[in-house]
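*Asks:* Predicted model and sequence below, questions to follow.
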Amino acid sequence: MNLLIAIDGSEAALHACRLVAGYAGARPTVRITLLNVQRPPLRLSAQPGVEQSVLEGALREQGNRHLEDARALLPSGLREVASVVRIGPPAETILQEVRDGGAAALVMGSGRHGPLGGYAMGSVALRVAPAAPCPVVIVRPGARLPAERGKTLRVTAPVDGSQESVDAVRRLAGCAGLLGPMHVDLVHFHAGLPLAAAILPPHDDVLQAWSGLETDAALRLPAQILSEAGIAHAEHRLTGAADVEIAAFARRQTADLIAMGTRGAGAMHHLLLGSVALRTAQVSEVPVALMR
């Protein structure tokens, strides 16, 4: 299994590396690639200056220093570790590396200090997560890491009835060989009835929401997928706003990971991802796996 870790020298990226370093599963089957992407040098003038090759050499040297720091965190039990420095636009270059290397998962930090302070959620990770053909695990600096990665894992999986959330659960089940034994908490958040809906004559959609049919429908197929995969799970029906409650629910359940779907890679993807998944990744106390 190929794991790609994006390393940019930030504490968030190093913490992402610590997540992989603690993997206790089938280590001989895991191949790790540490990737550093340097932005191309910016030419402000057409006048002769430092040669392009010299600039690129300096960038590669800096990238290799970042990779050395990351590599030092990995234990010897993870034997196959490659280090790669690329020069190019970060998001596009990371995605190309994912495709070329057939990565089973991409792990990256969620630094929130702007484009010069790591792969900020608002820039690179936001563009990578919806477009990546593999799960993207986002790790905040200081996030609580699972104690036995690859041995036991408690996962919070929000579902909302959309095809994206069903696909996320299906992909999570497909990662069982990498993640090891799991207990998955499927959770559906019901927003509750606004005042107008409560006092006006009910429509079909209001009746479905009020009766719980909407929640039952959202949970049915994900639960079936996990049952067929032999993965232990529980169903939770809660009232509240998903964008503020997912991380809190995961904390109450002492979850090791949150796994949730993303929606596409078009011009509007940043709005769709940002509505729930991005906010969850920004506030979660544990790593968040975004799955398309």
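*Replies:* It's in. Numbers count the residues shown, from 1 in each chain.
*Asks:* can we go C-alpha only for contacts and neighbour counts from here?
*Replies:* Will do.
*Asks:* I'd like to know how far the nearest residue to residue 250 once chain neighbours are set aside sits from residue 36.
*Replies:* Closest residue in space to residue 250, ignoring its immediate chain neighbours: residue 156 at 5.9 Å, by C-alpha to C-alpha, 6 or more residues apart in numbering. For residue 156, the distance to residue 36 equals 30 Å [C-alpha to C-alpha, to the nearest Å].
*Asks:* now swap in residue 141 and tell me
*Replies:* Taking C-alpha to C-alpha, one finds residue 141 at 18 Å from residue 36.
*Asks:* and what of residue 262?
*Replies:* Residue 262 is 25 Å from residue 36, by C-alpha to C-alpha.
*Asks:* Residue 147 too?
*Replies:* Between residue 147 and residue 36 the computed distance is 27 Å (C-alpha to C-alpha).
*Asks:* more neighbours, those two?
*Replies:* residue 36 (26 against 14; other C-alpha atoms under 10 Å).
*Asks:* and here's the other structure:
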Amino acid sequence: MGIPLVVGVDGSKASLEAVGWAANEAARHGIPLHLLHAAADEQEASEVIGSASARARQDAPAVRLSSEVSFEDAASALLDRGRSAFALVLGARGHGDLSGMLLGSVSLSVAARAGCPVVVVRGSQEHRAARFGNVVVGVEDGEGSGTAVDFALREAHVRACRLVAVHAWSAPSGACTTPRAPSWFLEAHRRPPAQVLDDALRHPAEKYRDAAVSRRLMEKPARRALLEAASTADLLVVGARRRLGYSGLQLGLINHALLHHAPCPVAVVPQM
């Protein structure tokens, strides 16, 4: 059947919005959609899976659909299924999250730890429905963006839309060039900002020669630059470095802020 796109469902409004987004995403890529619900009650699980299945069939009736109820905790179940998933898709908030939280605890934990791309579906209906025709990818200095650029270009290709590659920069201070700075950081700051973008896009763009690509250099903090670009985006893609053997949260401050405040769905793509 192929590697599935896995979406976590819990019956909440945000969860159903994630199912709708994921159903359309699975249709674009021609892959199966797998619904995963972590529950302690079988009757509740049946109702949640039933409503999620109905939403998926409504949005993308031709997509191959399967479902599963796990009795693990939600984050563990999702991380486990993510080992053999095209990507994991989650709502921004779940039933069990506190009303003051901007992003649900399960979504945050999975986005920080998964070994596959994780998409947190958030933002207005206009952004979730892909009405802008833009996929935005953040390109950072150094080695942290390669897999994210690949993912973003593939998304632009299947959506037949524009890729907007954003690199935010500022002149390095003296502290950035001390001998203690990592070698990739020193190398990145020896390159002009335009070259950072060109280098990141060169090889991935060869796979998708039909993709329309815009380069955007912004001399401002990366968080602000990406939030501005996301205001007219259907999807914002960012990379995340994973430290082998380290199980704690590995998002970084910028990605953490984007997951909480972006006006559109956010894809966090691990750079292994």
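*Replies:* Happy to help now that I have it. The structure displayed is predicted, hence computed values, not measured ones.
*Asks:* And for whichever residue in the first structure pairs up with residue 120 of the second structure, the neighbour number?
*Replies:* By TM-score structural alignment, residue 120 of the second structure lines up with residue 138 in the first structure. Neighbours of residue 138 of the first structure under the rule other C-alpha under 10 Å: 29.
*Asks:* Likewise for the one 5 residues further on?
*Replies:* The tally of other residues near residue 143 of the first structure (other C-alpha under 10 Å) stands at 18.
*Asks:* check contacts around it.
*Replies:* By C-alpha atoms under 8 Å, 6 or more residues apart in numbering, the contact list for residue 143 of the first structure reads 15, 284-287.
*Asks:* so it, which of the three states?
*Replies:* Taken by DSSP: H, G, I helix; E, B strand; the rest coil, the conformation at residue 143 of the first structure corresponds to coil.
*Asks:* Equivalent analysis for residue 206 of the first structure, please.
*Replies:* Applying three-state DSSP: residue 206 of the first structure is helix.
*Asks:* and it, how many residues sit next to it?
*Replies:* 16.
*Asks:* so how far is residue 193 of the first structure from it?
*Replies:* 8 Å.
*Asks:* what about the helices in the stretch 151-272 of the second structure?
*Replies:* For the stretch 151-272 of the second structure, helices defined by DSSP state H, counting those that start in this stretch occupy the ranges 183-188, 193-207, 222-230, 253-261.
*Asks:* Which residue ranges of the stretch 1-150 of the first structure form strands?
*Replies:* 2-6, 31-38, 80-87, 105-109, 136-139 (DSSP state E, counting those that start in this stretch).
*Asks:* what range in the second structure does the third one sit on?
*Replies:* Mapped onto the second structure using TM-score structural alignment, strand 80-87 of the first structure spans residues 64-71.
*Asks:* List the contacts of that stretch.
*Replies:* Against stretch 64-71 of the second structure from outside (C-alpha under 8 Å, 6+ apart): 31-40, 45, 49, 53, 77.
*Asks:* Can you add distance to residue 4 of the second structure and give those residues back as a markdown table?
*Replies:* Shown next, in a markdown table, are the contacts of stretch 64-71 of the second structure (distance: C-alpha to C-alpha, whole Å):
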| residue | distance to residue 4 of the second structure |
| --- | --- |
| 31 | 6 |
| 32 | 5 |
| 33 | 5 |
| 34 | 6 |
| 35 | 10 |
| 36 | 11 |
| 37 | 15 |
| 38 | 18 |
| 39 | 21 |
| 40 | 24 |
| 45 | 21 |
| 49 | 17 |
| 53 | 15 |
| 77 | 15 |
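*Asks:* What about those residues, which one has the most neighbours?
*Replies:* Neighbour counts for the contacts of stretch 64-71 of the second structure peak at residue 33, which has 28 neighbours (criterion: other C-alpha under 10 Å).
*Asks:* That one touches residue 24, doesn't it?
*Replies:* No. Using C-alpha atoms under 8 Å, residue 33 of the second structure is not in contact with residue 24, being 9.6 Å away.
*Asks:* Contact partners for the closest residue in space to residue 85 of the first structure that isn't next to it in sequence?
*Replies:* Leaving aside its chain neighbours, residue 85 of the first structure sits nearest to residue 36 (4.9 Å; criterion: C-alpha to C-alpha, 6+ apart). Taking C-alpha under 8 Å, 6+ apart, we find residue 36 of the first structure in contact with 6-8, 63-64, 66-67, 84-86.
*Asks:* now the second structure: which of the residues you listed match?
*Replies:* Retained in the second structure by both residues aligned by TM-score structural alignment, their matches' C-alpha atoms under 8 Å are the following of the contacts of residue 36 of the first structure: 6-8, 63, 66-67, 84-86.
*Asks:* most surrounded residue in these?
*Replies:* residue 7 leads those on contacts (other C-alpha under 10 Å) with 32 neighbours.
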